[in-house]
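Undergrad: How does the following fold in three dimensions:
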Amino acid sequence: MKFSQSAVVAFAATAVAAPSPTTQQEPRNAQAACASAVTLDPSQNPFKKYTLHPNKFYRDEVNAAVQQLSDPSLATAAAKVADVGSFLWIDTIANIAKIEPALADVPCTNILGLVIYDLPGRDCAAKASNGELAVGEINRYKSEYIDPIVKLIKAYPKTAFALLIEPDSLPNLVTNSDLQTCKDSAQGYRDGVAYAIKNLNLPNVIMYLDAGHGGWLGWDANLKPGAKELADAYKRGGSPKQFRGFATNSAGWNAWDGKGEFSGASDAKYNKCQTEKIYVDTFAPLLKSNGMPNHAIVDTGRNGKTGLRNEWGDWCNVDGAGFGVRPTSSTGDDLADAFVWIKPGGESDGTSDSSATRYDSFCGKSDAFQPSPEAGTWNQAYFEMLLKNANPSF
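TA: I've put the predicted structure just below:
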């Protein structure tokens, strides 16, 4: 997962709200999670009622990481990370098989977060997180990816789901339209997103469409085109009822509030969205004026420290990063439904091995942590760094 530079100038930085309490949940059968079918009201913030579920796959990774720690105090702190709610990435057709095991211990008080992320020609402006489906394989995306996910969610009507739809896709069409790879992917992205939100429009689902971050679509020249691109996708999908709004800072580093990391840069005059709060408050009205629901979720999983990047567009394994605010609906902003953990902290953004097929030069920059393995692969040293630099601390 990566963030592209804007075609205009491009490119944000730490949340400071208090974390909500997190408790260990006892395993339960998903079908018995609620006594009856769940119906989510799209006019209400779902995170006011439901806690983001600490999915078993991230818990397993963290628990395995704890076993590698010899420092007892660090191990105790690390064990607490396993109890933090986080989104589960369904980034391949094979990983659809993770959904049912992840449902097995979701109580009625929790909502399972899933990242829907497998468009044909995925991540058209980077190499580290390219997907399995080639440009043009939209029928496979529909029949082998989206349709099985729809079927599974229908089979578990007593569980609540929060879905983040296709990180990076539409923002890339706004700012990287000059790249041939993005030109080739454009129609598939638009068709795929429309199909996804139309068919995932189920009573126990709430959906958010990815909108990059303030250092991407927050530039003056990108705000209106970005809002139109997202709103058009919403309308192409039939303006689905269970659609709540947009997601920002997914797998990102930008601060929610305070002083923006690049607010003192010479080109800051072209981007007033120096924090994610300003971005949400600026972008949301544009979405509304284009006819799209406009409430946001914001990834605070790795933005506990700021001032680390050389450039706003540096997106890969930022060195010195720390875990940020834990998931909570207490954002202090009516337009922001929740701070959530979207990117699983400890999983790599991309490899620093320049000889690798999927090597992206951003992962070899001086502000990127090295060595780092392939995207999605666990990096123990990076996890320990995030833990030591966590703000607030564990």
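Undergrad: okay, CA-based contacts and neighbour counts for the rest of this
TA: Fine.
Undergrad: Now do the same contact list for Gly85.
TA: Residues in contact with Gly85 (Cα atoms under 8 Å, 6 or more residues apart in numbering) are Thr51, Leu52, His53, Pro54, Asn55, Arg326, Pro327, Val340, Trp341.
Undergrad: hang on, isn't the last one packed against Thr300?
TA: Yes: judged on Cα atoms under 8 Å, Trp341 makes contact with Thr300 at a distance of 5.8 Å.
Undergrad: To compare with the earlier structure, here is another sequence to fold:
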Amino acid sequence: MRHLPIAFTALALPALVGALLTVPAPAAEAAPEQAVYGELARNGAFSTTTDYWWGTPGVSVNSVDGMLRAAVEPAPKEQVGQWYRTVVGQNGIKLRQGVTYTLSFDAKASRDTQIKSTVQLGTDPYPTTLANVLDLTTTAKRFSWTFTSQLGSDDGHIDFQVGGQAVRTDIDLDNVSLTTSTAREGFYTDPANTAMKWVQGTTDPRAAKIKAAIADHNTVKWFGNWDADGDATTGIQAEVSKYVGAAAAQGKLPVLVAYDIPGRDCGGASSGGSADADRYKQWIDAFAQGIERRPALVILEPDAVAQSSDPGCISGEALEARFDMLWYANQHLQAQGTYVRTYLDGGNATWTLGQDLSGNGGIGLQRMAYLLNRSGVSMARGVSIGVSNFDSTDISNQYGNKLAAQLRTDFGVDARWVVDTARNGNGAYVIPGDPSSGHVGFCNPAGRKLGVTSRAGTGGAEYLLWIKNPGDSDGDSAECPAGSPPAGSFSPDLAERLIDGR
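TA: As a prediction, this is how the structure comes out:
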């Protein structure tokens, strides 16, 4: 779930507490190199220790029942209510000005009381970029705020001002987390998505409706041979770097689709891709290098794995070459480090080789697991499901659970999955009067509807994502409704139908 940002005011702590905030207790060991993205708080679970957390005079800090317990001594009468007198915190946090962060934690106390939570600097004049007074009770409560940092420093603090207690008070903290560039802070919206370009270039009365419902929520950008301006290698690397960098500057998580495999879409409406295996490896190498180890989700080659089982599409040496290219892509994306999560496309729930919806895995599920394994899924985070299709989230999650179990059983691969929810609000199209007809009408079918916008997953999915940009046509072939635009072209008519569910 995404959390709404809150308003905050930059405050300065009184100078008299400067010494308190700059004298942390000795750490048990030197802190590791601090991260810039992802989880910034070290040892926020306090399972057995309170390493990296310190307390100023007037408080003892210990791990009790898997929580940090701050035992706060009573304050002199004239200091009651002055929280800043005693502080528990962690320093060495790398903050970047203008970047989005989320601070969250659980807290309770041995009696009803107040404390103050801040993200700030520990040097005079002790500016804060987030400051909140908390009402604590004897029952643990979850606190969470998403904010944009006004500060830039390699020595930011997560501080809990717990002083000024009238009597001895135990403050319990748990699951302390400060993150950036994760799903919690939100997904980066492509400012140049096809819907937004249409909105900004038209006076059509539908523009406001389409902007609010679609253009403002298109959080995935597709990259293919159309990005290879000039020299293909430097062109795609520069495009990816620019996109991922813009997301990182906002503390948001970008989602990219790599879609350039030779023989793409088996010569269908979205045909194209690199000229050959060597060109593809150059392209995907440059694509990966453009990410530069920054946070990103990558959807790798929609349909390429599933279509590799169709001898009418690809076979023989070409098939082996495809496995090799996908393996290479997974390998080089994995080399970008832990902030990059790759999801190799696993088709959809009602694909010919997908799940038997009667509940039996069958040879189809085994075959899909085999194809994914041959394509290097063991090096990926997992698989993407339902890309550019319409199956409901529940049906897709059923498939995801079964496919993950098959990969684990057959190959020892621990695979997660993401679901494309862009157009699955009404589920898959079926022939009217024939509910057993399954997934038909893949090209711009009527009666489809927008699904939930990009967010953390449910039902086993790691994320629910708008992967297909709503309003972009599936193609203009004979299988498509008359008047359909070419594949990838934005259509306000298709967009409005998805908004209205007709």
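Undergrad: ok so, going back, so which of the contacts of Gly85 of structure 1 comes closest to Thr92 of structure 1?
TA: Nearest to Thr92 of structure 1, judged by Cα to Cα, of these is Asn55 at 17.4 Å.
Undergrad: Can I get the contacts of Gly85 of structure 1 in a markdown table including secondary structure and neighbour count?
TA: A markdown table is the format used below for the contacts of Gly85 of structure 1 (DSSP: H, G, I helix; E, B strand; the rest coil; neighbours: other Cα atoms under 10 Å):
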| residue | secondary structure | neighbour count |
| --- | --- | --- |
| Thr51 | strand | 25 |
| Leu52 | strand | 29 |
| His53 | coil | 27 |
| Pro54 | strand | 28 |
| Asn55 | coil | 26 |
| Arg326 | coil | 27 |
| Pro327 | coil | 29 |
| Val340 | strand | 27 |
| Trp341 | coil | 29 |
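Undergrad: Could you check which residue of structure 2 pairs with Thr128 of structure 1?
TA: Slight slip there: residue 128 of structure 1 is Ala, not Thr. Using TM-score structural alignment as the criterion, Ala128 of structure 1 maps onto Ala269 of structure 2.
Undergrad: in which helix or strand would I find that match?
TA: Counting by DSSP states H and E, no helix or strand carries Ala269 of structure 2.
Undergrad: What's the local residue count around it?
TA: By the criterion of other Cα atoms under 10 Å, Ala269 of structure 2 has 17 neighbours.
Undergrad: ok, so what distance separates it from Asp474 of structure 2?
TA: 7 Å (Cα to Cα, to the nearest Å).
Undergrad: residues bridging contact with those two, i.e. touching both?
TA: Pro486, Ala487.
Undergrad: What strand or helix carries Trp89 of structure 1?
TA: For Trp89 of structure 1, the element it lies in under DSSP H and E is strand 88-90.
Undergrad: which helices and strands does that strand pack with?
TA: Contacts defined by 3 or more Cα pairs under 8 Å, 6 or more residues apart in numbering; DSSP states H and E place strand 88-90 of structure 1 against strand 110-116.
Undergrad: Tell me which other helices or strands the strand it packs on touches.
TA: So strand 110-116 of structure 1, by 3+ Cα pairs under 8 Å, 6+ apart, packs with strand 51-52, strand 88-90, strand 160-165.
Undergrad: What residues in structure 2 pair up with the longest one?
TA: Okay, so that is strand 160-165 of structure 1. Aligned by TM-score structural alignment, strand 160-165 of structure 1 falls on residues 295-300 of structure 2.
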